[in-house]
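Peer 1: Quick one, fold the following:
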Amino acid sequence: MGTLGYYSTLARLAPGGLARGVARRVQGVARQALYKRRERLDEPRLLEAFGVSQAEELAERVLAARSGGAWCEVDQRASVLEALAALPGAEERTLARARAALRGQYDVFGTTMCFGEDQPVDWSRDPVSGYRYPVLPVEQLRLERPGVDPKYPWVLGRLDCLVALGQGYWVERDTAGRSTFARAFVTRTLDFLQANPVGQGVHWTCGMEVALRAANLAQALVMFSDAPEVRRPEFLVPVLESLAEHTAWVEAHLEDKGAVPNNHLVSNHVGLLVVGLLFPELPEAPRQVARAVEGLRAQMAAQVHVEGTSFEGSVPYHRLSVELFTLAWVVARGMGVDLGARYATRLRRMYQASRAWCSEQGLAPQLGDNDSGRVFPWQERDSRDQGYLAPLGAALFEEASLAEGPFPDEAAWLLGLPGLECFRALKPAAPARSVSFPAGGFHVLRGAGAVVTVSAGAQGQHGVGGHSHNDKLSFELHLHGRPVIVDPGTGTYTREPAERNAFRSTAMHNTLEVDGVEQAPLEPGRLFALPEAARARVQVFQPGAELDRLTVRHDGYRALSSPVGVERTFLLDKRERALGVTDALVGVGLHAVVGRIHLPNREARLRTATPEELTRALRVPGAPREFEALAVELGPAEAPEAVVLFAAGLAPRLDASRYSPGYGQVVPAQVVVFGVRLSPPAWLRWVVVFK
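Peer 2: Have a look, this model is predicted:
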């Protein structure tokens, strides 16, 4: 698809989106022009804004006697500490993260970087390639380079480490230890500000990163507001000036210029809101807060479906969106700002959607992109973990339907003791049930220890497909909380474009590939676009006590010279503890059809099915009458988890593959491959029998 075809598709999928995007670009140019002409906030103007005449008076005016309702205010500390004390290991986890930040130790997508205590941080280096982005004006900076990934330095530049130091400062009882955390906060903050002047270097190339950094710096500064180390004018003046510069930069570079704005724009508004509410005396804060409130309300309506799913077309990005909208909600509510009933309703439904597809261990499927993004990295979690969201949502909204699992560290920090008491008072939620999210395109079958999550819906971002994959009719299977059949994940973004597209391809998903063609064209130069072509949709969704039936289809192969329609039926048989899958192909011509079942590891083998397995498989509705001699056993040889039996003629084999459990992480794995040459109409059947 060439450029003209690409934009023609966008115009068709998002009517008016291109025109609005062009209009927003014009507005953006105007905003940036005004930004360049604006008078920078210097010390005299800062003092005037805060109503003091000398810098020495600033600390008393800004930091003393703070009594707002935001979670990070010092008067919330006692409540938070009581909640943490009730959670086994929470204080120890907090201090471990804070001490790592003290040492200058960071985990960046599985790569550990350690700079040492009181040592400068190499903020602009990509640790994988070793490339260091030059500190140049952003207009002169070449962001995307072969083999280099800006997301790695961006992780450092969000300054999550400052919040970690603030949390250590709150939890630490020893006076000297608390002082050490405060000094580290001052050192790390000034080190970053001096190494990354406004508008220069990799840390100013993405408005989302600037906004989240501003929010973290503002929250951390409030957490340290009673520390003598931060009350000195030589620290407080440049930090407050920097917060003003951050929000001015974000406002001038709002990420609203695409045909369909996404989570980046939400992040922009979150940063403006948090900084403006915590430091309302900053010159532009009242107007920026008003803009952020309006923007967040609008983006909640635009980016979250009524059913509660994110419009991103990605389950992992749903987690990021939940945390973004939650931070805004918690800070706004604490400061007396109302984001509206619709905002609250959809946020609550976002938590319910996340609970619906999580397995018993809290892991969510990796359908769509997974960049391991978080807003609350306050407890070490797997990139696929969403299990902590349900109890957080339960306490946040006093919602019994979410009350399951342990109260998480994130909730203790955000909601304190009242949140814990609220959660403990709720009646435990009933077990999650099978559910279909037609707008989001994800459908969940549950029972017999299994969670099956199927992708069948429109591409994300209203058809643009920025974080969608060619995964229509693909699925993940979790058994007793463990991922057994998986989506291979994301791997990387811009570091290796070919790998990016390989992980997005049809062949890297648990679906059918016809004649070696993609479900939707992958444009090599557009790594964050996958315009609608497959038209995936649900035909039948029938959950039941003993049997769940889901029939889905897509038209991605209707464009072949000999068109083919693909329909897949999932039958979760809870009596037999098995999953039956039937692929029906309708069309004309002779076609090579290949199916794949991706695994998270190399723990699979071919073997003969046992009589008991054959008997159970045959009892699943729609099962084939005759099976291949060899089945595929999944899981460790000493404790297998399932066995897959294929209809005669499908001839399964095991090939080497790759699995990415989180961004930037790729491990060896296996894939089950099967297929035939056929002339439609035809049916391919196989059964997964749970052990």
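
Peer 1: Please count neighbours and contacts with C-alpha atoms only from this point.
Peer 2: Fine.

Peer 1: Show me what counts as buried in stretch 97-108.
Peer 2: 97-106, 108 (16 or more other Cα atoms under 10 Å).

Peer 1: Can you mark which positions in stretch 682-689 are buried?
Peer 2: Using 16+ other Cα under 10 Å as the test for burial, stretch 682-689 gives 683-689.

Peer 1: Kindly list the longest strand within the chain.
Peer 2: Secondary structure of the chain per DSSP state E: the longest strand is strand 665-678.

Peer 1: what would the buried residues of stretch 97-108 look like in CSV with distance to residue 387?
Peer 2: Formatted as CSV, the buried residues of stretch 97-108 follow (distance: Cα to Cα, whole Å):
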residue, distance to residue 387
97, 21
98, 24
99, 26
100, 25
101, 26
102, 29
103, 30
104, 29
105, 27
106, 24
108, 22
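
Peer 1: So which of these sit within helices?
Peer 2: Among the buried residues of stretch 97-108, the members found in helices (DSSP state H) are 97-102.

Peer 1: on that earlier part again, next SSE after the longest strand of the chain?
Peer 2: Per DSSP states H and E, the first helix or strand lying C-terminal to strand 665-678 is strand 682-690.

Peer 1: ok, residues contacting that next one?
Peer 2: Outside of strand 682-690, the residues within contact range by Cα atoms under 8 Å, 6 or more residues apart in numbering are 479, 576-586, 613, 616-617, 620, 623-624, 641-647, 650.

Peer 1: To check against the first, give me the structure of this:
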Amino acid sequence: MRRAFRMIRVLGVRWALFRLRYALKTRCGFFEKKLPMRTWSDLTEKEIFDPETFSGTLEKDYAEWKRKNARSFLFRAADFRDWRPLLERWGASAATEEIENLKVGRVLYFENGYATCGFPPRWRENAVSGESTPAGTHWSGLSDFGFGDIKFIWEPSRFGFVFPLIRVYARTRDDGCARIFWTLFEDWCRENPPETGVNWKCGQEISLRLMAWSFAFYAFLESPETTPERLALFARAVFESARRVRANVDYALSQKNNHGVSECVGLICAGTLFPEFRGSEERLSCGVRNLERQIRELVYPDGGFSQHSLNYHRVMMQDLTFALRIAEVNGVELPEILRERLLLAAAYARDFVFGNDGDTPCWGANDGAHVFRLSECGYRDFRPHLQCVGVGFSRERFFPPGPWDEEALWFFGKAALDAVGEKRAAARDRFSATVAGTHVLRRGGNAVFFRCGCFAHRPGDDDLLHVDIWRDGECVVGDTGSFSYNSKTPFIAEHNVVSADDEPQMERLSRFLKAPIRGTLLRADARGFSGEHDGYRRLRVPVRHRRDVEVEEASVSIRDELSSSAEHVYETHWVFPKFRVERSEVCDGLEFFLLNGEKTAGRLRIRADGAEFLGFSVHKGDEKSGRGFVSPHYGERLPAQVLSVRFRAAAAHIRTDFVFPA
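Peer 2: Here you go, the predicted model:
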């Protein structure tokens, strides 16, 4: 009961009443009555179409009518010929490999590895655990957590494979790509009748699927594989998907995160591109109205996003870019704040591109979402979408020309790339986002990320005062990542922080909710950062923790001051995603070599004044505890060193120095 009251205090009485009402509606069968299970043939022309727009029959007339009256999209298939020199220069080997695997029943999961799912995939099966969901159950009667990690069921149904298919099609005009799409689309509809089963459960999943379908529709519209019968089924599927999202969008909006944003964009997609459907105008209006409200609240004036995650930050940006662009090409006016906040969000994310390969700190929830996979670049490369926003909306590049330009080509065309030329906007050496609670400093070969601030929205990880250190474009110490939201495989998420008495910074209230604590930024300047948090004020004998970070051209020094009126066990944690440490035997105190492969890349020294040294441990791939792993991709678990050093004291002054060759 205490925990329930704490949740209400964090999320508000209005949220609690909404969730209670939602639970009662679900239990009483409200959604089964409002959105009943049925067959695709039950959806008739009378139900789907506005007769003032289209009054013919689906099977006989719709295909010809739609080809003549299709709304504008980001591209036309006729553009592909002009694009070919660029596309050939950038290549599509990864896309081709994915298609070849798809044809033999191997589906790419979270842009990291393949799982054997069959061709067509077994849409309702968890490819990791082997568990299957019921075929004939209404989506509202299924649990999110009853079949292993549900994301492994949903991933193929996002239709992410559309993007390698259209990328190869644009280069080759091979109708085999269209055939694969339509074969999988027809099978998906056969195995997932309206409102039936797990793949109708989440409005965000449906919205992302709608966006992928729209790319396929416009890319393959003139292919002989796009038959009248297939377009009739396509119309039914898009109509029912939009209807399902609209009917339950309030649930997504109540979460105040990427779910609401994606579902609003799904409504804008369907409402803009398919105005012939009944209710399209209202769905478009609902999407625009609520998207403005969400973006105004969730994207901060400093460019940060409410979910405290760079991966979800990119999802939000891709959603916004898609909505703005399809509205623009169809003359639909969207509120200017959407463009303004997108540009702020892009500038914010650009400053986190620390890696030579476009990588960023693995900060926050990292669920593998990548809405538009429109280049050869990998999941962790943020350059494609940031370049797209820069070219399309800022009229300048964020990065030099390269294969990461391809996403901008799909969204804005060759003329937009030609117009910007070599004009570039440089990343800032120092940036402090005080509302988002993130701070970046570049100096010499060092790039440092410091996490400190209050929570305007519900917190994510126990990572206040966390530090990421990158040297010459490579991560020295970083975050472990997420691995899975619901897995029996052990994985301990760790951050570069100091813990007290083995307690996390925040009290966990539910699977995805923690009680917020307060972080106070004391300093952010050209030399470093200072901050403190009150997370350990809840202990029986409270602890105060302050951290100072000093960044020089060839070193980074961290000073942790912990104070209390009684003794505690303090443990400092350092996660090495790619580097490793090796104890130096020729020095006094605690000193390690920093190794990058077999090369010595620097030294790590840890000292504590006024504290009893209790020892240190290096975990790597510990299957029993789940410590010593990192997860750069969702569902991926790689052994990596995690160094922990323990001290006992009431007041301790811990100094940690990372020293690199000048």
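
Peer 1: so which of the buried residues of stretch 682-689 of the first structure would you say is closest to residue 234 of the first structure?
Peer 2: Closest approach between those and residue 234 of the first structure, by Cα to Cα: residue 688, at 65.7 Å.

Peer 1: The closest one maps to what in the second structure?
Peer 2: Alignment note: residue 688 of the first structure maps to residue 658 in the second structure; criterion TM-score structural alignment.

Peer 1: And what about the nearest residue to that match once chain neighbours are set aside, helix, strand or coil?
Peer 2: In space, and not counting its chain neighbours, residue 658 of the second structure is closest to residue 604: 4.8 Å by Cα to Cα, 6 or more residues apart in numbering. Secondary structure of residue 604 of the second structure, reduced to three states by DSSP: H, G, I helix; E, B strand; the rest coil: strand.

Peer 1: Please tell me which residues of the second structure the longest strand of the first structure aligns onto.
Peer 2: Using TM-score structural alignment, strand 665-678 of the first structure pairs with 636-649 in the second structure.

Peer 1: Pull the distance from the matching stretch to the chain's centre.
Peer 2: From the chain centre to the centre of stretch 636-649 of the second structure is a distance of 26 Å (Cα atoms, centre = their mean, to the nearest Å).

Peer 1: what does it contact?
Peer 2: With Cα under 8 Å, 6+ apart as the test, stretch 636-649 of the second structure has contacts from 112, 483, 491, 566-581, 608, 610-621, 627-631.

Peer 1: quick one, strands of the stretch 1-150 of the second structure?
Peer 2: Taking DSSP state E, counting those that start in this stretch as the test, the strands found in the stretch 1-150 of the second structure are 106-109, 113-116.

Peer 1: Could I get these in CSV, plus columns for distance to residue 377 of the second structure?
Peer 2: CSV is the format used below for those (distance: least, Cα to Cα, whole Å):
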stretch, distance to residue 377 of the second structure
strand 106-109, 15
strand 113-116, 15
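
Peer 1: mind checking which of those strands is nearest residue 592 of the second structure?
Peer 2: For the strands of the stretch 1-150 of the second structure, the distance to residue 592 of the second structure is smallest for strand 113-116, at 34.1 Å, taking Cα to Cα.

Peer 1: mean per-residue distance, the closest one to the first structure?
Peer 2: In the superposition with the first structure, the average deviation recorded for strand 113-116 of the second structure is 3.1 Å (mean Cα distance after the TM-score superposition for the first structure).

Peer 1: That strand: which residues count as buried?
Peer 2: 114, 116.

Peer 1: same check, this time on stretch 549-556 of the second structure
Peer 2: 549-556.

Peer 1: contacts for that stretch?
Peer 2: Applying Cα under 8 Å, 6+ apart, the set of residues contacting stretch 549-556 of the second structure is 441, 443-446, 448, 527-530, 557-559, 657-662.

Peer 1: ok, 10 Å please
Peer 2: Contacts of stretch 549-556 of the second structure with the rest of the structure, by Cα atoms under 10 Å, 6 or more residues apart in numbering, involve 441-448, 450, 465, 467, 469, 471, 523-531, 557-560, 602-604, 656-662.

Peer 1: what sits against residue 344 of the second structure?
Peer 2: Residues counted as contacts of residue 344 of the second structure (Cα under 10 Å, 6+ apart) are 299-304, 350.

Peer 1: Per the alignment, name the residue of the second structure opposite residue 302 of the first structure.
Peer 2: So residue 302 of the first structure corresponds to residue 297, using TM-score structural alignment.
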